[in-house]
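Asks: sequence unknown, structure follows:
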């Protein structure tokens, strides 16, 4: 499991240690299903070494083993912003911890409050259903078992377990959008709109996740049917008419799948819209430059790709 030293992840550590002790008592074993912990030091706070040391001590005291720390290297010049840069560095550190320990999965301490904040972030960015689905309970090796608990409840768990969580000053720093949502927007909505707004937003995330899962599966099935035999140099081709007949929610997902299959990254809404405009058979035929060095164009009259959308893989 991952621990920052904050209340959420320390509460998760206490719960994990409790369940491991109970399971060991029940079956008489101590080695199977061992739970350890990793503390990621982002080196962004002047007391980060002391915070990491305090977290390691408390985790060891809970009986978790192994307990390790990994330093994250945050790119100060990242164009994605400080929050995104820290997240990227953190997940690189998680990958290092998985390799170092041979662990199968990592537990993360996100709560229902985090889920509500994530939905509001998606709304602020004008994102689609997948973004409004918030933080997934399961993705790859990561598990988030506390999404049903509130931040207040994790603090109560820490108090009961006599743990001393660290209060990260970044959580209340108004320079960060998530911090403003946490300290200003959500309290305002609770006071002026509904005291249960956190629960409502978390429920919205669950509904959106179910809808997004269904649409993603439907789009994958349509993509496999619409995709023609690869063209020159592995180009991906789909008939304009057939793709244009798909509902917008499926059509955009199919295009995104094609871009990813060609080696690119998930396209932005603006880039997807630009590719959709190629389906009208009027105006520019492209190419449209897409994320990850991939491009898209419409086959012109007289070419072998006439009346087809062509996704050109990135050059290696």
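Replies: On my side now, so go ahead. Since we're looking at a predicted model, the values are computed, not measured.

Asks: all contacts plus neighbour counts: C-alpha atoms, from now on.
Replies: OK.

Asks: the stretch 51-200 of the chain: strands as residue ranges?
Replies: 67-71, 106-107, 138-139, 142-143 (DSSP state E, counting those that start in this stretch).

Asks: please disregard the earlier target; I meant the stretch 201-316 of the chain.
Replies: Using DSSP E, counting those that start in this stretch, strands in the stretch 201-316 of the chain cover 236-239, 288-290, 294-298, 308-312.

Asks: ok, residue 130 touching residue 212?
Replies: Yes: because the distance of 5.5 Å satisfies Cα atoms under 8 Å, residue 130 is recorded as touching residue 212.

Asks: any chance of the strands of the stretch 51-200 of the chain in TSV, plus mean neighbour count and distance to residue 259?
Replies: Converted to TSV, the strands of the stretch 51-200 of the chain look like this (neighbours: other Cα atoms under 10 Å; distance: least, Cα to Cα, whole Å):
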stretch	mean neighbour count	distance to residue 259
strand 67-71	18	34
strand 106-107	21	30
strand 138-139	10	21
strand 142-143	18	25
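
Asks: second one coming, line it up with the first:
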């Protein structure tokens, strides 16, 4: 049932978080009806409080990963806090976390799947902050997959909204204190076996010390600039792909005369649309070599296809083809 919105204090933290949510809503959800992914931690609690203050209607979705004793109690407390802040409804979603790809990745997949199923067509706001963005950029930099891997998280990637990408984590904690809320401290957020935790606890503080501060905002600005650049390059690559398309194949001549940045983007889009999975930089370079450095080499095997077969990109009679092979 709908709760009465809890007034927010006019503190710097409250104004900072509230302004970020207001700006996001005006751009991406002017109708003002949203869901919030609430973990019970400081970031999502602060986000929920600001969303209730700024949006017309807010539903809270709480995922219980069932990975620790008492997780059901933590989820129930988060639901109670959501209603106390003024959410229309609060639902607890219990999920089963598998082990494929590691605990961190498996929990993320289960969480997003549950939120997507339960959101009832609404955009889902997530509590990622500027500090999370900085960590994401560093993780992407380590992958070495080019500008796309270090462009960070977008403010809105339907249905996921991230209004707090310009807000520091300290502000969300301060707002919770201003409201008298006691955020849940997930022990996984301080477990050194997780790479992101080590980035947060060790790497970023060291960079701040060595480089004289301002590292996290600088990384977030870099991500924002790269997203803008990538949007333009993607649009140009789409035009290149359209010009090169010849039925289900691509014209080698058209691709070979294009700048490398556009050609490889066009190839990635074409391969993904054709069913290629888990494309790596090595895959992309090998396929690109079929276009601009062909010496009679055979096709490039890619992830995808069907059981007993594989997806193969090959050069045939001046065209690039993608087909199932053995």
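Replies: The structure has been received and is ready for your questions. Since we're looking at a predicted model, the values are computed, not measured.

Asks: out of the strands of the stretch 201-316 of the first structure, nearest to residue 51 of the first structure?
Replies: strand 288-290 (41.7 Å; Cα to Cα).

Asks: other SSEs contacting that closest one?
Replies: In terms of contacts (3 or more Cα pairs under 8 Å, 6 or more residues apart in numbering; DSSP states H and E), strand 288-290 of the first structure is packed against helix 269-277, strand 294-298.

Asks: how about the strands of the stretch 51-200 of the first structure in TSV, adding distance to residue 268 of the first structure?
Replies: Below are these laid out as TSV (distance: least, Cα to Cα, whole Å):
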stretch	distance to residue 268 of the first structure
strand 67-71	31
strand 106-107	29
strand 138-139	21
strand 142-143	25
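
Asks: thinking again about what came up before, relative to residue 118 of the first structure, which of the strands of the stretch 201-316 of the first structure is closest?
Replies: From the strands of the stretch 201-316 of the first structure, taking Cα to Cα, the stretch that ends up closest is strand 288-290, at 26.0 Å.

Asks: find the centremost residue of the first structure, please.
Replies: Residue closest to the average C-alpha location in the first structure (Cα atoms, centre = their mean): residue 135, at 6.2 Å.

Asks: map that one onto the second structure.
Replies: Here residue 135 of the first structure is matched to residue 153 in the second structure, going by TM-score structural alignment.

Asks: what does residue 72 of the first structure give?
Replies: Counting by TM-score structural alignment, the partner of residue 72 of the first structure is residue 95.

Asks: count of residues packed around its match?
Replies: 16 (other Cα atoms under 10 Å).

Asks: equivalent analysis for the one 5 residues further on, please.
Replies: A total of 10 residues lie near residue 100 of the second structure under the criterion other Cα under 10 Å.

Asks: equivalent analysis for residue 253 of the first structure, please.
Replies: 22.

Asks: check contacts around the residue mapped onto it from the second structure.
Replies: Mapped onto the second structure by TM-score structural alignment, residue 253 of the first structure lines up with residue 265. By Cα atoms under 8 Å, 6 or more residues apart in numbering, residue 265 of the second structure lies in contact with 234, 237.

Asks: quick one: contacts for residue 180 of the second structure?
Replies: Residue 180 of the second structure touches nothing, counting by Cα under 8 Å, 6+ apart.

Asks: mind redoing it with 10 Å?
Replies: residue 174 (Cα atoms under 10 Å, 6 or more residues apart in numbering).
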